[in-house]
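Asks: my questions concern the predicted model and sequence given below.
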Amino acid sequence: MTDFQEEQKRRGPGFYAGLMLAAFSAIAGLRISEAINGVTGFLLMAGAMLLLIPLVRASLAQQKRCGVLSPAVARYTRRFMISSFGYVLGLGIAVWLNNNMELEGVVAFGVALLPVIPILGMVWTMGRYLVEEKDEYLRQRAMIANIVGLGAVLSIGSFWGFLETFELVPHIPGWWAVPIWAIGLGVGQCWMALRDRADMER
């Protein structure tokens, strides 16, 4: 095994999650400052999404070391990754078509569904995992992570909504609920992984 492969093996999910967050922040900053256009921003964002692959691999390896990896978790992870890539692709296509074409009626409705279908895939994936997972502890971990994600959506969405009502902040589209939920889900999973690692080191 080469030194590079050894280094990759040592890197945990936190490294890739941080790298992904830094990439998204840099791209968002470039886009907000208008240093790049929308198409370039989407292409860079789609490229940054590829960091999900090493992130998921590192996460699965860590779960295996901690003894919390099951066949249901592996299937859930694969399905969720496919849905996530579908969401980003659908969102990019829908936004581009909306900005560059005059969409009306049924066509506009169909284009708006492009990112929604993968979201339904995510919901189905979560429900299917809870049915397939036989380990009660792992099922509980999944439910806690989802509650953290849901809590993030409800609290941040409500707070921002009140700020909008008082005309203190600009309007943000409702589709931001999914990224906020995904970040909350990731935070919940990372928190439990760190807790498990601390328990193992005791």
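Replies: Arrived safely, thanks for sending.
Asks: okay, CA-based contacts and neighbour counts for the rest of this
Replies: Fine.
Asks: quick one, what contacts the spatially most central residue of the chain?
Replies: Of all residues in the chain, the one closest to the mean position by Cα atoms, centre = their mean is residue 182, 4.0 Å from it. If you count contacts by Cα atoms under 8 Å, 6 or more residues apart in numbering, residue 182 has them with residue 149.
Asks: that one and residue 136, how far apart?
Replies: In this view, residue 182 and residue 136 are 23 Å apart by Cα to Cα, to the nearest Å.
Asks: next one: residue 192
Replies: 15 Å.
Asks: quick one, which of these two is more surrounded?
Replies: Using other Cα atoms under 10 Å, the more surrounded residue of residue 192 and residue 136 is residue 192, with 16 against 10.
Asks: which SS state does that one fall under?
Replies: On the three-state scheme (DSSP: H, G, I helix; E, B strand; the rest coil), residue 192 is labelled helix.
Asks: give the buried residues for the host helix or strand of the residue nearest to the centre of the chain.
Replies: Under the criterion of DSSP states H and E, residue 182 resides in helix 177-201. By neighbour count with 16 or more other Cα atoms under 10 Å, helix 177-201 contains the buried residues 177-178, 180-190, 192-193.
Asks: ok, stretch 136-151 next?
Replies: 138-139, 141-151.
Asks: check stretch 124-132 too.
Replies: By 16+ other Cα under 10 Å, the buried positions in stretch 124-132 come out as 125-126, 129-130.
Asks: biggest separation within the residues you listed, which pair?
Replies: 125 and 130 (8.8 Å; Cα to Cα).
Asks: would CSV of the buried residues of stretch 136-151 with distance to residue 172 be doable?
Replies: CSV is the format used below for those (distance: Cα to Cα, whole Å):
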residue, distance to residue 172
138, 35
139, 33
141, 31
142, 29
143, 28
144, 27
145, 25
146, 23
147, 23
148, 21
149, 18
150, 18
151, 18
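Asks: which of the residues you listed fall within helices?
Replies: Those of the buried residues of stretch 136-151 mapping onto helices are 138-139, 141-151, per DSSP state H.
Asks: ok, second structure coming up, stack it against the first:
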Amino acid sequence: MTNTAPTPPQGKSPFLYVGIMFAAIGTVIALAATDAINGPTALILMIAPLWLVIPAVKAANRRAEASCAGKGEVNRRYLRRVAMFTSFYLATLALMKFINKDFDPAIELRTFLALLPGLAIAGIFWSIGRLIVEQTDEFIRMLTIRQSLWATGFALSAASVWGFLEQADIVIHLDAYWWAVWWFFGLGVGAVINRIQYGTWGAV
């Protein structure tokens, strides 16, 4: 009887995609904060890095299945949900920009179009919540919750500090949707802390 060694994970690391995404997002935020680009331009430039979520999760799934066969269904469902809501976000954002730029829609239509991208981001938050609920590995669930808590603390702290600096006329005004961006950035912070304390990154 022969023992079969586990198949090593193939393809690029998920952290390569995540690193590129955060670097791109950070660059856009820095450009917006220094008035090098305006808010609408920054929002449009944020579209491209968000697509990197999909290959990052795919790469993470390949590694999870290679190291622990049969336990990737939860991550596959998570990937499908994130891909669906990300695609919906990109499509509705593009539609809103196109209609508002080339037409003069009524307030009701503008309100409806403005709600759609925000609801798509809310869908991504829901997807992460479902990942926590459906995760059967208690250790991975704990890591995911830790990531979410770090992200929440990071985003709310950044919003509080920035808000007081803005009130003192020290920094520019940032639209509220930027704090969701900082929350996703905080997931990366939580992953790094998980890696330092527990030797593994987590599921998100």
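Replies: Cool, got the structure. Computed from a prediction, not measured in an experiment: that's the story for all the values here.
Asks: picking up where we left off before, list just the nearest of the buried residues of helix 177-201 of the first structure to residue 86 of the first structure.
Replies: Closest to residue 86 of the first structure, out of all of the buried residues of helix 177-201 of the first structure and judged by Cα to Cα, is residue 178, at 13.1 Å.
Asks: need the counterpart of the closest one in the second structure.
Replies: Per TM-score structural alignment, the equivalent position to residue 178 of the first structure in the second structure is residue 180.
Asks: residue contacts, the nearest residue to that match once chain neighbours are set aside?
Replies: Leaving out its chain neighbours, the residue that sits closest to residue 180 of the second structure by Cα to Cα, 6 or more residues apart in numbering is residue 155, at 7.4 Å. In this structure, residue 155 of the second structure makes contact with 179-180, 182-183, 186, judged by Cα under 8 Å, 6+ apart.
Asks: pull up the aligned stretch in the first structure for the helix or strand encompassing residue 155 of the second structure.
Replies: Assessed by DSSP H and E, residue 155 of the second structure sits inside helix 138-167. Here helix 138-167 of the second structure aligns to the first structure at residues 136-165, judged by TM-score structural alignment.
Asks: how far away is residue 104 of the first structure from residue 91 of the first structure?
Replies: Distance of residue 104 of the first structure to residue 91 of the first structure, given as Cα to Cα: 18 Å.
Asks: so for the two, which sits in the more crowded spot?
Replies: More crowded of residue 104 of the first structure and residue 91, by other Cα under 10 Å: residue 91, with 21 against 11.
Asks: pretty sure that one contacts residue 114?
Replies: Yes. Counting by Cα atoms under 8 Å, residue 91 of the first structure touches residue 114, with 6.7 Å between them.
Asks: mind listing the helices for the second structure?
Replies: For the second structure, applying DSSP H gives helices covering 14-33, 39-45, 47-50, 53-67, 73-102, 107-134, 138-167, 178-198.
Asks: starting at the chain centroid, how far to the third one?
Replies: When distances are taken as Cα atoms, centre = their mean, to the nearest Å, helix 47-50 of the second structure is centred 10 Å away from the chain's centroid.
Asks: superpose on the first structure and give me the mean offset of that helix.
Replies: By mean Cα distance after the TM-score superposition for the first structure, the fitted helix 47-50 of the second structure averages 3.7 Å away from its aligned residues in the first structure.
Asks: ditto for stretch 140-149 of the second structure
Replies: Stretch 140-149 of the second structure differs from its equivalent in the first structure by a mean of 1.3 Å after superposition (mean Cα distance after the TM-score superposition for the first structure).
Asks: and the gap between the residue nearest to the centre of the first structure and residue 173 of the first structure?
Replies: For residue 182 of the first structure relative to residue 173 of the first structure (Cα to Cα), the value is 16 Å.
Asks: can you check residue 29 of the first structure too?
Replies: From residue 29 of the first structure across to residue 173 of the first structure, the span is 18 Å (Cα to Cα).
Asks: what do you get for residue 73 of the first structure?
Replies: 32 Å.
Asks: looking at the two, which is more packed in?
Replies: residue 73 (20 against 7).
Asks: now check the second structure for the residue matching that one.
Replies: Checking TM-score structural alignment: residue 73 of the first structure goes with residue 75.
Asks: burial count for the closest residue to that match other than its chain neighbours?
Replies: Take residue 75 of the second structure and drop its neighbours on the chain: the residue closest to it by Cα to Cα, 6+ apart is residue 61, 6.4 Å away. Counted with other Cα under 10 Å, the neighbours of residue 61 of the second structure add up to 22.
Asks: what's the spacing between residue 61 of the second structure and residue 108 of the second structure?
Replies: To residue 108 of the second structure, residue 61 of the second structure is 42 Å away according to Cα to Cα.
Asks: ok, now residue 76 of the second structure?
Replies: Taking Cα to Cα, one finds residue 76 of the second structure at 37 Å from residue 108 of the second structure.
Asks: ok, these two, which is more surrounded?
Replies: Neighbours per residue, other Cα under 10 Å: of residue 76 of the second structure and residue 108, the larger number sits with residue 76, 15 against 9.
Asks: got a list of what the closest residue to the more buried one other than its chain neighbours touches?
Replies: Of all residues not flanking residue 76 of the second structure in the chain, residue 61 sits nearest, at 7.1 Å (Cα to Cα, 6+ apart). Residues near residue 61 of the second structure by Cα under 8 Å, 6+ apart: 72, 75-76.
Asks: ok, and those in the first structure?
Replies: Contacts conserved in the first structure for the contacts of residue 61 of the second structure, counting by both residues aligned by TM-score structural alignment, their matches' Cα atoms under 8 Å: residue 76.
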